[in-house]
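Engineer: My questions concern the predicted model and sequence given below.
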Amino acid sequence: MTSSSSPSPLTPPTASRSRNMAAIKRRDTQPERAIRSLLHAAGKRYRVDVRMELGGVRPRPDIVFSRARVAVFVDGCFWHCCPEHGRHPRTNSSYWGPKLERNRTRDRAADEALAAAGWTVIRIWEHEAPQKAAERIMMVLNTVA
């Protein structure tokens, strides 16, 4: 292969982009930590980043309340296509368009698998105020308990 060959549509186009993507944290993001801190201060106990096996679908909620069967996802606006702040990049759109769509498809499959297994799913956008998000989670926990 020559250096002028184009990258595969399933891989980032350059080594520097690959390094950037590898540096993005999967867990313990600032919005996630802020919400967890508020929940902990309110006396709520939870598990973090739990991988679940649900009939071929393997969701990995950010915050899990096992006894109450509540799974919380704190979604980034870019990665999960927030209707308010999500945007489709103009550069390398042939890579990013399908990548972001796969993320959305995976999110819907996780929601459906968790709901079918009797779990309540809460999705929070990273731009939501942590206090409001924590209040919403506690409200759901109080109704399912």
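Structural biologist: Ah, there it is.

Engineer: hey, let's count contacts and neighbours off CA atoms from now on
Structural biologist: Will do.

Engineer: I'd assumed Ala71 was in contact with Thr120.
Structural biologist: Yes - with contact defined as Cα atoms under 8 Å, Thr120 reaches Ala71; the gap is 6.2 Å.

Engineer: So for those two, which sits in the more crowded spot?
Structural biologist: Taking other Cα atoms under 10 Å, Thr120 and Ala71 do not tie; Ala71 has more neighbours (25 against 18).

Engineer: structure B:
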Amino acid sequence: MPEAFPSSPGVSARMSRQASKDTAAELAVRRLLHAAGLRYRVEYPVPGMARRRIDVAFTSVKVAVLIDGCFWHGCPEHATHPKANAEWWRQKLDRNMARDRETTEHLQAQGWTVLRFWEHAPPEEVAATVRATVAGKRGTGTRGTAREAEDRHDDV
């Protein structure tokens, strides 16, 4: 990959402040899931893949929730393409998308259900999809049962 230099000190400072975890989108979804009584792991390591994390993991039912930032993960609606160091950025973002595909495929091969969402997705819709998926894996429906309450302790 060609060596790149920041186009300005301001750009460099701004990019270094970008959150890689606990983003506003992740926090909004996690609050809704927690309020619904679900318990989960945050920043859970992807089994068998160093330096990769699941944003929200329901380990007892193997459901991985990943909330991708539009810029960093190449959202078809909102991705932008920097003009400064354009080739370097194109390669960087292409590698991010390839890593996302590889992670999803790896998790699926390990028996995980992978749910990926864009950061711009309404948190209520994301949380509803996650709740339904987890409930379906637990065989409890969306209201929950005593068994689901017991299972929640697995993910605390």
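Structural biologist: That came through fine. Nothing here was measured: the structure is a model prediction, and the numbers come from that model.

Engineer: residue ranges of the helices in the second structure, please?
Structural biologist: Assigned helices in the second structure, in chain order: 9-16, 24-35, 70-73, 86-109, 123-138, 146-152 (criterion: DSSP state H).

Engineer: Which one, of the ones you listed, ends up nearest to Glu3 of the second structure?
Structural biologist: Glu3 of the second structure lies closest to helix 86-109 among the helices of the second structure, at 7.5 Å (Cα to Cα).

Engineer: start and end residues in the first structure for that closest one, please.
Structural biologist: Under TM-score structural alignment, the alignment places helix 86-109 of the second structure onto residues 93-116 of the first structure.

Engineer: what's next to the matching stretch, contact-wise?
Structural biologist: Outside stretch 93-116 of the first structure, the residues within contact range by Cα atoms under 8 Å, 6 or more residues apart in numbering are 9-12, 54-55, 57-59, 79-81, 88-89, 120-121.

Engineer: run the last query once more with 6 Å
Structural biologist: Residues outside stretch 93-116 of the first structure that contact it (Cα atoms under 6 Å, 6 or more residues apart in numbering) are Pro9, Pro59, His80.

Engineer: Average separation of it from the aligned part of the second structure, please.
Structural biologist: Here the mean offset of stretch 93-116 of the first structure against the second structure after fitting is 0.4 Å, by mean Cα distance after the TM-score superposition for the first structure.

Engineer: Got a quick ChimeraX command for the buried subset of the contacts of stretch 93-116 of the first structure?
Structural biologist: Buried members of the contacts of stretch 93-116 of the first structure, defined by 16 or more other Cα atoms under 10 Å, are picked up in ChimeraX with:
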select :59,80
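
Engineer: So which of the contacts of stretch 93-116 of the first structure is the closest to Lys132 of the first structure?
Structural biologist: His80 (19.9 Å).

Engineer: Looking for the alignment partner of that closest one in the second structure.
Structural biologist: Aligned counterpart of His80 of the first structure in the second structure: His73 (TM-score structural alignment).

Engineer: do you know how far that match is from Arg147 of the second structure?
Structural biologist: Distance of His73 of the second structure to Arg147 of the second structure, computed by Cα to Cα, to the nearest Å: 37 Å.

Engineer: sorry, back to before: now the helices of the second structure as a markdown table including distance to Thr59 of the second structure?
Structural biologist: Below are the helices of the second structure laid out as a markdown table (distance: least, Cα to Cα, whole Å):
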| stretch | distance to Thr59 of the second structure |
| --- | --- |
| helix 9-16 | 31 |
| helix 24-35 | 15 |
| helix 70-73 | 24 |
| helix 86-109 | 12 |
| helix 123-138 | 10 |
| helix 146-152 | 10 |
